[in-house]
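A.B. asks: what would the 3D arrangement of this be:
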Amino acid sequence: MKVGKEKAKSGKPHTTAEELILPAAKAIAFRMHGDKVVRNYAMIPLSNNTLKQQMEDMSDSVKNLIVKRMLKCESYSLQLDESKDISSCVALSTFIRYEFNGMISEDFLFYQSLPSHVTSESIFNSLDEFIIENEIRCSKCVQVNAFGVLVMSGKYSRYNTKCQMSTIAGSKEHAKKIEDDTEGGIENS
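C.D. replies: Got it, this is the predicted structure:
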């Protein structure tokens, strides 16, 4: 897991550990301790799939921690950034600002690929899907800011209004769904 964390921090390809780190570690171990120690290195899980799974587990763990904090906070605001990557794929990055332990925290919430023909509806649906999937209370959302060239240019000017309306109207619908799915219900502010 330690190698997986260091690999994730480096931003290098998953195969780096398998193709570079492990052979180097084996060479050092052989030089210092001989063949017996090197055989133990074969048991270290550094395959591409293993590291990928470890990074996905770490990502899920962080997401779950932030969602738990969201559920406990009194209110939060969202920042949406719709952008294109180097291969012209469109994606939505969502950030959250909330109070936690008496301090304002700002965290990355989620990243979602969007269809090549982006509409305010597709942005809204991506956010709405995340909110429903994680049973987040919309009624706690006090502001939604949308950044990005297309949003700022006015192409999606109705997006903020749609999110704000959904926050007000949708909070009752989402709260009802969550209440129906849980035994104790939830408080709907």
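
A.B. asks: CA atoms for contacts and neighbours, from now on please.
C.D. replies: Will do.

A.B. asks: is it true that residue 147 touches residue 92?
C.D. replies: No - taking Cα atoms under 8 Å as the contact criterion, residue 147 and residue 92 are not neighbours in contact, 10.0 Å apart.

A.B. asks: shared neighbours of those two, anything?
C.D. replies: Contact criterion Cα atoms under 8 Å, 6 or more residues apart in numbering; residues bridging residue 147 and residue 92 by contacting each: 80-82.

A.B. asks: which of those sits closest to residue 105?
C.D. replies: Using Cα to Cα, residue 80 is the member of those that lies nearest residue 105, at 16.2 Å.

A.B. asks: secondary structure for the shared contacts of residue 147 and residue 92 - can I get that in JSON lines?
C.D. replies: Compiled in JSON lines, those are given as follows (DSSP: H, G, I helix; E, B strand; the rest coil):
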{"residue": "80", "secondary structure": "strand"}
{"residue": "81", "secondary structure": "strand"}
{"residue": "82", "secondary structure": "strand"}
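
A.B. asks: as TSV, those with distance to residue 101 would be great.
C.D. replies: As requested, the shared contacts of residue 147 and residue 92 are exported to TSV (distance: Cα to Cα, whole Å):
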residue	distance to residue 101
80	24
81	27
82	30
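
A.B. asks: quick check, nearest of those to residue 134?
C.D. replies: residue 80 (17.4 Å).

A.B. asks: so what's the closest one up against?
C.D. replies: Counting by Cα under 8 Å, 6+ apart, residue 80 makes contact with 92-95, 144-147.

A.B. asks: quick revisit: closest one of the shared contacts of residue 147 and residue 92 to residue 169?
C.D. replies: After measuring those against residue 169 - Cα to Cα - the closest member comes out as residue 80, at 20.0 Å.

A.B. asks: picking that back up, looking at residue 147 and residue 92, which is more packed in?
C.D. replies: Using other Cα atoms under 10 Å, the more surrounded residue of residue 147 and residue 92 is residue 92, with 20 against 15.

A.B. asks: following up with a second sequence; could you model it the same way so I can compare the two?
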Amino acid sequence: MIKRVTISDKALEASFKVAELIAKNMNSHVIGEKLIRPACLVMVETIRRINEMADDINDIVLEKIKNQKLFSLQIDESTDRTSKAQLLDFGRFVDNSNIVEQFLFCKELKSTTTGKDIFDVVNNFFEKSGLSLNYCCGVCTDGAPSITGKYKGFVTLAKIKNPAMIITHCFIHREALVAKTLGEKMLKVLNDAIKIVNYIKNIENKDS
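C.D. replies: Take a look at the predicted model:
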């Protein structure tokens, strides 16, 4: 027999825990009705409004993309502080002759972080939103194997749906890779540049 916990059960458990905190702090029981209950209502109402605003913004962005049809994506998979894999997706599209970049979603990769997992999350989001990867003209990534893998990467699976899709490497990650590759050589050049600047400054100070 499976025991299912309802929202009312959780609400009752929460009320007991709040009552326990009030008792441990030796406050009057009426503080629950006078302060804690109104405070909880304010927090719930505020969070509800924030969620509604976020949904409204998301709907507006998706509607603009649908009107323009063509769009590009920037995808990045990262691990948060709780060691959970998060997939972030930004969309770029033209709006009134301006190139606009908007955050589309951040979704947790619940099991593994393979190219297929990433593709399924992205594809499901677009299908539910009424969009299609057929109109995606480009994808910008950090070059991770799960994204750009030749056989099972996200890019490979996405290009099956849209072979015309152009793949680019993020410029920020390129700079990071260059810095790692140059290493001590870059440091020596920078140190020499600092010495030259300091030397010129010393000469100017003496002349003045």
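
A.B. asks: of the shared contacts of residue 147 and residue 92 of structure 1, which is the nearest to residue 106 of structure 1?
C.D. replies: residue 80 (12.8 Å).

A.B. asks: mind checking what that closest one lines up with in structure 2?
C.D. replies: Taking TM-score structural alignment as the criterion, the aligned counterpart of residue 80 of structure 1 in structure 2 is residue 75.

A.B. asks: mind checking how far the residue nearest to the spatial centre of structure 2 is from residue 74 of structure 2?
C.D. replies: Nearest to the geometric centre of structure 2 sits residue 88, at 3.7 Å (Cα atoms, centre = their mean). Taking Cα to Cα, to the nearest Å as the criterion, residue 88 of structure 2 is separated from residue 74 of structure 2 by 8 Å.

A.B. asks: shared neighbours, those two?
C.D. replies: Applying Cα under 8 Å, 6+ apart, one finds that no residue jointly contacts residue 88 of structure 2 and residue 74.

A.B. asks: can you report how many residues neighbour the closest residue to residue 75 of structure 2 other than its chain neighbours?
C.D. replies: When the adjacent residues along the chain are set aside, residue 75 of structure 2 lies closest to residue 89, with 4.7 Å between them (Cα to Cα, 6 or more residues apart in numbering). Neighbours of residue 89 of structure 2 under the rule other Cα under 10 Å: 17.

A.B. asks: residue in structure 1 matching residue 89 of structure 2?
C.D. replies: Applying TM-score structural alignment, one finds that residue 89 of structure 2 aligns to residue 94 in structure 1.

A.B. asks: would you say that match is within a strand?
C.D. replies: Yes - judged by three-state DSSP, residue 94 of structure 1 forms part of a strand.

A.B. asks: what does residue 185 of structure 2 align to in structure 1?
C.D. replies: Residue 185 of structure 2 maps onto no position in structure 1 when the alignment is built from TM-score structural alignment.

A.B. asks: what helix or strand is residue 185 of structure 2 located in?
C.D. replies: According to DSSP states H and E, residue 185 of structure 2 maps onto helix 184-207.

A.B. asks: other residues contacting that helix?
C.D. replies: residue 179.

A.B. asks: same question for stretch 37-44 of structure 1.
C.D. replies: Outside stretch 37-44 of structure 1, the residues that touch it by Cα under 8 Å, 6+ apart are 22, 26, 29-30.

A.B. asks: the helix or strand that contains residue 31 of structure 1 packs against which elements?
C.D. replies: Mapping residue 31 of structure 1 onto the secondary structure by DSSP H and E places it in helix 22-33. Counting contacts by 3 or more Cα pairs under 8 Å, 6 or more residues apart in numbering; DSSP states H and E, helix 22-33 of structure 1 packs against helix 35-41.

A.B. asks: which of the residues in the helix it packs on are buried?
C.D. replies: Within helix 35-41 of structure 1, the residues that count as buried by 16 or more other Cα atoms under 10 Å are residue 38.

A.B. asks: kindly report the same for stretch 114-126 of structure 1.
C.D. replies: The neighbour-count criterion (16+ other Cα under 10 Å) identifies 114, 119-120, 123, 126 as the buried residues of stretch 114-126 of structure 1.

A.B. asks: now do residue 72 of structure 2 against residue 122 of structure 2, distance only.
C.D. replies: Counting by Cα to Cα, the gap from residue 72 of structure 2 to residue 122 of structure 2 is 13 Å.

A.B. asks: secondary structure class for residue 145 of structure 1?
C.D. replies: Taken by three-state DSSP, the conformation at residue 145 of structure 1 corresponds to strand.
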